[in-house]
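A.B. asks: have a look at this prediction, sequence included:
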Amino acid sequence: MIKVLLFAHLQEKVGQESISIERIETTVKDIRDYILSAYDIGNLENVMIAVNEEYALDDDMVKAGDVVALIPPVSGG
């Protein structure tokens, strides 16, 4: 199982703080594509993705037990 943490508006759109993906191994891109198809959240083009607290690229591998975080851009004032 891969745990996916959601932050900011992604958390609000999905309605929970995290989701679980039942896969042994996949890529960051596959996780991005899965979330886009499973949830009505718009796009993830500007969302940074971290795996085990390190920023990841689309072709990076994610394994069971890893924690993935979807971090949308934030603005402040």
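C.D. replies: Received the coordinates, thanks.

A.B. asks: going forward, measure contacts and count neighbours with C-alpha atoms only.
C.D. replies: OK.

A.B. asks: so after the strand or helix carrying Ile35, what's the next helix or strand?
C.D. replies: Here Ile35, judged by DSSP states H and E, is contained in helix 28-38. Remark: after helix 28-38, the chain's next helix or strand is strand 48-51, criterion DSSP H and E.

A.B. asks: what sits up against the helix holding Ile35?
C.D. replies: Outside helix 28-38, the residues that touch it by C-alpha atoms under 8 Å, 6 or more residues apart in numbering are Gly42, Asn43, Leu44, Ile49, Ala56, Leu57, Asp58, Asp59, Asp60, Met61, Val62.

A.B. asks: adding another structure so you can compare the two:
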Amino acid sequence: MNKYTIRAFGITKDIIGQRQLVVETAVHTVEGLKVVLLEKYPALSELRSLVVAVNNQYADDHQVLKSEDEIALIPPVSGG
């Protein structure tokens, strides 16, 4: 099992209900982790987009994760 620290920002923090959580799972890609999070927090699927950063670097769905990676969930930002 891999252990990932998830940091949530903006609306993702509201959906998850906390700013940070630890997820233990067998998945090892950003895409796999998104699936796990969507199963646990279905409201995340309502977001127009969701950017993921791994260890402070933007990541695509195919990026391989390592246990203890820090994952940031960055929701769409709007403003004027």
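C.D. replies: Received the coordinates, thanks. Only a predicted model underlies this, so the values are computations on that prediction, with no experimental measurement involved.

A.B. asks: need the TM-score between these chains.
C.D. replies: The TM-score (TM-score structural alignment, normalised by the length of structure 1) is 0.88; 77 aligned residues with a C-alpha RMSD of 1.6 Å.

A.B. asks: tell me which residues of the helix holding Ile35 of structure 1 are tucked away?
C.D. replies: Using 16 or more other C-alpha atoms under 10 Å as the test for burial, helix 28-38 of structure 1 gives Val28, Lys29, Ile31, Arg32, Ile35.

A.B. asks: distance from the chain centre to it, please.
C.D. replies: 8 Å (C-alpha atoms, centre = their mean, to the nearest Å).

A.B. asks: what stretch of structure 2 does that helix fall on?
C.D. replies: With TM-score structural alignment applied, helix 28-38 of structure 1 matches the range 30-40 in structure 2.

A.B. asks: stretch 54-65 of structure 1 now?
C.D. replies: So stretch 54-65 of structure 1 is aligned with residues 57-68, judged by TM-score structural alignment.

A.B. asks: so what's Ile71 of structure 1 up against?
C.D. replies: For Ile71 of structure 1, the contacting residues are Leu6, Phe7, Ala8, Val47, Met48, Ile49, Ala50, by C-alpha under 8 Å, 6+ apart.

A.B. asks: relative to Ser37 of structure 1, how far out is it?
C.D. replies: According to C-alpha to C-alpha, to the nearest Å, Ile71 of structure 1 and Ser37 of structure 1 sit 18 Å apart.
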